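> Quick one, fold the following:
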Amino acid sequence: MKLVSASNFILLLCTWAEINAQTLNLDVVCKLPDALRESSALWFDRDERVFYSLNDSDRKNEFHSFDSTGAWIATYPISNATNVDWEEMTADDEGTMYIGDFGNNSNNRQDLKIYILPHFFDHKDSSIHAEIIRLKYERQSAFPPPDASKNFDMEAMIYFNDSLHLFSKNRTTPYTGITYHYTIPALAGDYTLLPRDSFNTGGANYLQNWVVGAALSPDKKSLILLSYDKMWLFRSFVGSSFLQGNVTQYKFPFLSQKEGVSFSTNSDIFISEESVPGASVNGNLYHAKLDLTSTQEQGELKKNIVKTRLISDDYLRKETFETEIYNLSGQLIMRIAPHVEVISFTSFPAGVYFMKENSKFKSQTTLLIKY
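Now for the predicted structure:
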């Protein structure tokens, strides 16, 4: 009889965290231009193959464009804007750009804004006059609030269906891990923010779990929330209920101050990073490729899990159904015919797997833990 060790109990306890975690390799594209040493946002123009970014701490009311070699192209000042703490940029399908001046590190600001640059990509005037959205939080009455309530910072924004969707950067102590999802019309005016949804990024370390950027794919089927050493990919959501979709967590190979993310295709993303003096990696533009096929399959498998089974002796008896075994990434690794009654796991390393059983009437998934 094979005994379950303490380490195997830890494996069991960590199963759900492991299911949601994959590693995403980042390839360096270029160094960001010197004008963007505090890059805090990123937008990729798919028509012209040009990148846009902005600084969050130099207090200049301007943003910049550059190419994939890191060569600076142009600077775009906004004549009626101030840069208190610019943190995000996004655009709609009509060429209007939105810049979020809603960074709020101390949770004490009462002048939060979003600048609207109508049809920016159509003319790119040398000096731009912005329309303005002014924001306040329904739930904030103290500036700053107590440490346990400091969830009024913001660094993530996307455009979807005539609205701007904002995601909070959590600065609570003790850290709760909650990011709030807010929605406002993408029109100039004064708006009060009230959460419509939330997501717990988990963990006790804010540097590895707070949300610092967001991006929506061109086909509007994938949402990314970015952090310093990981990101969360949401898919299979309905309408704008992004945080209710299937979520996959991607770990980056290293922690750095990544703050900008943008899709170039439905499965290709770029990530920008601030320059931090003395850091081993900084000031780069990265590219990553997403495997959306396995991500979608993984989401369906997780949704249909009905039970969990431990495999301790390398063999598992199954029902007389067609059966498929998937790895943690949602990739098919074995298919077993209905007449086969026992599955051999002798060649499988210890880890977590999905077993999908397909009958005439339904499909169900068993979570398998081999130790």
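> Please make it C-alpha for all contacts and neighbour counts, starting now.
Noted.
> What is the helix ranked longest in the chain packed up against?
Longest helix in the chain, counting residues (DSSP state H): helix 292-303. Under the contact criterion of 3 or more Cα pairs under 8 Å, 6 or more residues apart in numbering; DSSP states H and E, helix 292-303 touches strand 246-251.
> what element comes up after the strand it packs on heading to the C-terminus?
Counting by DSSP states H and E, the next helix or strand C-terminal to strand 246-251 is strand 258-263.
> Buried ones in that next one, by neighbour count?
Of the residues in strand 258-263, 258-263 count as buried by neighbour count, 16 or more other Cα atoms under 10 Å.
> In JSON lines, list the residues you listed along with distance to Ser40.
Output for the buried residues of strand 258-263, formatted as JSON lines (distance: Cα to Cα, whole Å):
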{"residue": "Lys258", "distance to Ser40": "8"}
{"residue": "Glu259", "distance to Ser40": "5"}
{"residue": "Gly260", "distance to Ser40": "6"}
{"residue": "Val261", "distance to Ser40": "9"}
{"residue": "Ser262", "distance to Ser40": "12"}
{"residue": "Phe263", "distance to Ser40": "16"}
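> Double-check that Glu18 belongs to a helix.
Yes: under DSSP: H, G, I helix; E, B strand; the rest coil, Glu18 sits within a helix.
> The stretch 101-250 of the chain: helices as residue ranges?
120-123 (DSSP state H, counting those that start in this stretch).
> ok, which stretches of it are strands?
Using DSSP state E, counting those that start in this stretch, the strands found in the stretch 101-250 of the chain span residues 112-117, 131-137, 153-160, 163-169, 178-185, 189-193, 197-200, 213-216, 222-226, 230-235, 246-251.
> for comparison, sequence B:
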Amino acid sequence: MRFIPLLPAALAILLTASCSEAQSDKSIASNKVKGGDRRKDKDAAAAIAGLRRVGSIKNVVPESSGLAPAETSGNYYSFGDDGNAPTLYEITSEGKPVRTIDVNAPNIDWESLSRDPQGNYYIGDCGNNESTRRDLAIYRVRPDAPKQVGKISFSYPDQSEFPPKKKQRNFDCEASLWHDGKVWLFTKDRAQESTSKVYTVPEQPGDYTAKLVAKLAIPGEVTDAALRSDGRRLVLLGRGELFILDGNTWADILKATPRRVDLTGAGQTEGVAFKDDNTLLITTEQGDLFEFKLP
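Here you go, the predicted structure:
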């Protein structure tokens, strides 16, 4: 396991509402996940302790960009991001296709998926690469009634320009999860890759201004989130990396010092879900399905 210590706990979360200073736009994809020699990438992925490729969804889910457990134990839902159909794909933990569900909602840029204990699923249509969108939404849907979709529309309280200056572009959200009656949003810092802002919106359909709750010191671009069933471990997936935050309570988790795991070589990692308390399933845009044993 390759852990890299991060900032001290006192700096791990900044509970102010001011925007972070940022550099010019940059992407880690070219040297972490997209480019390079695929054979070398596979060798690098094989060398990561606890990581095992368990299947391929390349011909099942186009550009997988989210992952959540299905109602059937051992199965999962995923979907493609912008440019793909508004469809949920049910797959097994080995990536075998089970069924497809057409959702009565547009896929402008679907990026994340989570569920609540009552069986409602929350599709985050809040990908916002250039921080220009004014139609951000989360769709609440049940797979047994995909035509009946509730819309949670929202805006950010600290955004007044569309787009803002490049150094302030931290309004792209590719990670969300349901917890304690709310949908929690984690931004992908496209400016300086240092801060993931945490917002909440209610779980009920409506039109809201999101509440800014915290700023996490995450030195990367967050692409998905998952919370362990006991509520004591949060994982934030990045592009070729993973961040782990532990705590006895949700408040403690948001104050925890993140631990970073290097997943260089695994691909453009975009979807994550807990398979059990110690194991994650991870999907990539390239169509790989990995199992990762947590420490």
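> what TM-score comes out when they're superposed?
The TM-score (TM-score structural alignment, normalised by the length of structure 2) is 0.80; 254 aligned residues with a Cα RMSD of 2.1 Å.
> that older thread, would you mind giving the strands of the stretch 101-250 of structure 1 as CSV with distance to Lys356 of structure 1 added?
Output for those, formatted as CSV (distance: least, Cα to Cα, whole Å):
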stretch, distance to Lys356 of structure 1
strand 112-117, 47
strand 131-137, 46
strand 153-160, 35
strand 163-169, 35
strand 178-185, 32
strand 189-193, 43
strand 197-200, 28
strand 213-216, 31
strand 222-226, 25
strand 230-235, 21
strand 246-251, 18
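> Can you add mean neighbour count and give the ones you listed back as TSV?
Compiled in TSV, the strands of the stretch 101-250 of structure 1 are given as follows (neighbours: other Cα atoms under 10 Å):
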stretch	mean neighbour count
strand 112-117	23
strand 131-137	18
strand 153-160	25
strand 163-169	23
strand 178-185	21
strand 189-193	14
strand 197-200	14
strand 213-216	28
strand 222-226	24
strand 230-235	24
strand 246-251	21
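> Between the ones you listed, which one is closest to Ile325 of structure 1.
Minimum separation from Ile325 of structure 1 across those (Cα to Cα) falls at strand 246-251, 19.2 Å.
> Using the three-state scheme, assign the alignment partner in structure 1 of Ala85 of structure 2.
In structure 1, Ala85 of structure 2 lines up with Lys60, judged by TM-score structural alignment. Of the three states, Lys60 of structure 1 takes coil under three-state DSSP.
> do you know how far the residue most central in space within structure 1 is from Thr23 of structure 1?
Centroid-nearest residue in structure 1, with Cα atoms, centre = their mean: Leu225, separated by 2.0 Å. Counting by Cα to Cα, to the nearest Å, the separation of Leu225 of structure 1 from Thr23 of structure 1 is 15 Å.
> Kindly report the same for Ala81 of structure 1.
Counting by Cα to Cα - Ala81 of structure 1 and Thr23 of structure 1 are separated by 40 Å.
> more crowded one of these two?
For Ala81 of structure 1 versus Thr23, the count of surrounding residues by other Cα atoms under 10 Å is larger for Ala81: 19 against 12.
> check contacts around the residue nearest to that one when sequence neighbours are not counted.
Of all residues not flanking Ala81 of structure 1 in the chain, Asn61 sits nearest, at 5.9 Å (Cα to Cα, 6 or more residues apart in numbering). Residues counted as contacts of Asn61 of structure 1 (Cα atoms under 8 Å, 6 or more residues apart in numbering) are 77-79, 81-83.
> Check Asp116 of structure 2 too.
178-179.
> quick one: what's aligned to it in structure 1?
Alignment note: Asp116 of structure 2 maps to Asp92 in structure 1; criterion TM-score structural alignment.
> Next: Ser131 of structure 2.
In structure 1, Ser131 of structure 2 lands on Asn107 (TM-score structural alignment).
> Val201 of structure 2 too?
In structure 1, Val201 of structure 2 lands on Ile184 (TM-score structural alignment).
> Buried among the contacts of Asn61 of structure 1? Need that as a selection in PyMOL.
For the buried members of the contacts of Asn61 of structure 1, the matching PyMOL selection, counting by 16+ other Cα under 10 Å, is:
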select buried, resi 77+78+81+83
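> looking at structure 2, which of the contacts of Asn61 of structure 1 still make contact?
Retained in structure 2: 77-79, 81-83, out of these (criterion both residues aligned by TM-score structural alignment, their matches' Cα atoms under 8 Å).
> Which ones among the residues you listed map onto strands?
Pro77 (DSSP state E).
> re earlier: in contact with the residue nearest to the centre of structure 1, which residues are there?
156, 211-215, 231-233.
> Equivalent analysis for Met355 of structure 1, please.
For Met355 of structure 1, the contacting residues are 323-326, 365-368, by Cα under 8 Å, 6+ apart.
> Repeat the analysis, applying 6 Å as the threshold.
324-325, 365-366 (Cα atoms under 6 Å, 6 or more residues apart in numbering).
> So the closest residue to Glu357 of structure 1 other than its chain neighbours: helix, strand or coil?
In this structure, Glu357 of structure 1 finds its nearest non-sequential neighbour in Thr323, 4.6 Å apart by Cα to Cα, 6+ apart. Here Thr323 of structure 1 takes the strand state, with states given by three-state DSSP.
> Could you give the number of residues near the residue mapped onto Arg190 of structure 2 from structure 1?
The alignment partner of Arg190 of structure 2 in structure 1, by TM-score structural alignment, is Arg171. Residues near Arg171 of structure 1, counting by other Cα under 10 Å, number 25.
> How about Ala251 of structure 2?
By other Cα under 10 Å, the burial measure for Ala251 of structure 2, its neighbour count, is 9.
> That one and Ala214 of structure 2, how far apart?
Separation of Ala251 of structure 2 from Ala214 of structure 2 (Cα to Cα): 10 Å.
> quick one: which of the kept ones among the contacts of Asn61 of structure 1 is nearest Ala41 of structure 1?
Closest to Ala41 of structure 1, out of all of the kept ones among the contacts of Asn61 of structure 1 and judged by Cα to Cα, is Asn83, at 13.6 Å.
> Which residue in structure 2 aligns with the closest one?
Match for Asn83 of structure 1 (TM-score structural alignment): Asn107.
> Isn't Ala70 of structure 2 up against Tyr76?
Yes: using Cα atoms under 6 Å, Ala70 of structure 2 is in contact with Tyr76, at 4.5 Å.
> Who has more neighbours out of the two?
Tyr76 (24 against 20).
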